[in-house]
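**Q** Sequence unavailable; structure follows:
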């Protein structure tokens, strides 16, 4: 039985791979957590994000986007002074900004998840060739979503970041074809097969 190679690096990676990565997200709170972690990761390793996840949850009120959207200067200071926090005022400000933009998307679409999943027709995308590698860092879909989010005011949402977000939230299934997670997703959720989408490897 195959297994995605990166999932064997350490226990945090294994747990994330087995129970979260690629599992479909249709909950706006969970979607905001994923998006925020991806944005915070810019310039850092994903392993660091997983190690600091509980710290982020503590600092950002467990990723409650309505609370985050209302943060003020005192909250910025509190977050930056949280032990173990990434000390980047720009990223903290961006997270607050993104929470506010997130609310606006929800006002327009009802749910942020509906906005994201609308790009995939509500189905998990299986790109030809991805299941047997190599996997791109971005593609046409992530570039289009990135452009739309930046137009709406979001920060730290480049095409590479958004591609990672789509993988994490199950919009794109990039598990290895022999991975049990790939088989589980294909067997239990609606999927659509597509050709590679102007990809950057």
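**A** Yes, it's here. From a predicted model like this one, the values you see are computed outputs, not experimental measurements.
**Q** switch to C-alpha atoms for all contacts and neighbour counts from now on
**A** Noted.
**Q** Can you say which helix or strand has the residue nearest the centre of the chain in it?
**A** The chain has residue 165 as the residue nearest its centroid, 2.7 Å off, counting by C-alpha atoms, centre = their mean. Using DSSP states H and E, residue 165 sits within helix 159-168.
**Q** ok, second structure coming up, stack it against the first:
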């Protein structure tokens, strides 16, 4: 039996996310966008709630296709507000279009969102050394900097705390605890 980071022991949904996604370096721009949208939807909620609604949101949000989401309008937002399977917050749903447009602009400017986000750390993963979940910060100077830059570029619902969680999710920051089997496997894999 694997010893995992304590936060993910709640159920199989959390364990699967921890074991197969969280902290794995993600190079796929479509997945980077999906994680970005999920983090923006999570603001003020638990990540577990987001994971439980993820598949419904993937279906409702056209597979997290940024080109489609960029064209969402008030009519689409009103339609999404009727969907009981997803997270329903009008401002967050309205931000889908703004975030998609900003994402596509960043991709155009930098060649990929992966290149944009990894330039903040000189393309080197940050591997933290923590024994207890209480030692993991909610935000850092790095997440402050990236959140400011994202806001300047038109992104919404992505403050420093959400950005730090995003950096953990996509593998820029490895916050697997020292006793976790994901840490003990050595180098993180990428997707």
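**A** Everything's here; your move. All figures in this text were calculated on a predicted structure; none of them were measured in a lab.
**Q** related to what we said a few turns ago, tell me the buried residues in the helix or strand that the helix holding residue 165 of the first structure is followed by?
**A** Downstream of helix 159-168 of the first structure, the first helix or strand assigned by DSSP H and E is helix 180-188. Residues of helix 180-188 of the first structure classed as buried: 180-182, 185-186 (neighbour count, 16 or more other C-alpha atoms under 10 Å).
**Q** Strands along the first structure, start to end?
**A** In the first structure, the strands defined using DSSP state E lie at 124-127, 191-194.
**Q** for these, which one sits closest to residue 176 of the first structure?
**A** Residue 176 of the first structure lies closest, by C-alpha to C-alpha, to one member of the strands of the first structure: strand 124-127, at 11.0 Å.
**Q** these two touch, right, residue 89 of the first structure and residue 79?
**A** No: using C-alpha atoms under 8 Å, residue 89 of the first structure makes no contact with residue 79, being 9.2 Å away.
**Q** who's more crowded, those two?
**A** Neighbours per residue, other C-alpha atoms under 10 Å: of residue 89 of the first structure and residue 79, the larger number sits with residue 79, 22 against 13.
**Q** for the counterpart of that one in the second structure, what are its contacts?
**A** Correspondence of residue 79 of the first structure to the second structure, assessed by TM-score structural alignment: residue 80. Residue 80 of the second structure is in contact with 60, 88, 93, counting by C-alpha atoms under 8 Å, 6 or more residues apart in numbering.
**Q** Now residue 34 of the first structure: closest residue in space, sequence neighbours ignored.
**A** Of all residues not flanking residue 34 of the first structure in the chain, residue 165 sits nearest, at 6.7 Å (C-alpha to C-alpha, 6 or more residues apart in numbering).
**Q** Contacts only, for that neighbour.
**A** Per C-alpha under 8 Å, 6+ apart, neighbours of residue 165 of the first structure: 34-35, 38.
**Q** closest to residue 14 of the first structure among those?
**A** residue 34 (16.9 Å).
**Q** ok, the closest one - contacts?
**A** So residue 34 of the first structure contacts 165, 168-169 (C-alpha under 8 Å, 6+ apart).
**Q** Same list (these) but as TSV, adding distance to residue 15 of the first structure.
**A** Shown next, in TSV, are those (distance: C-alpha to C-alpha, whole Å):
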residue	distance to residue 15 of the first structure
165	17
168	13
169	15
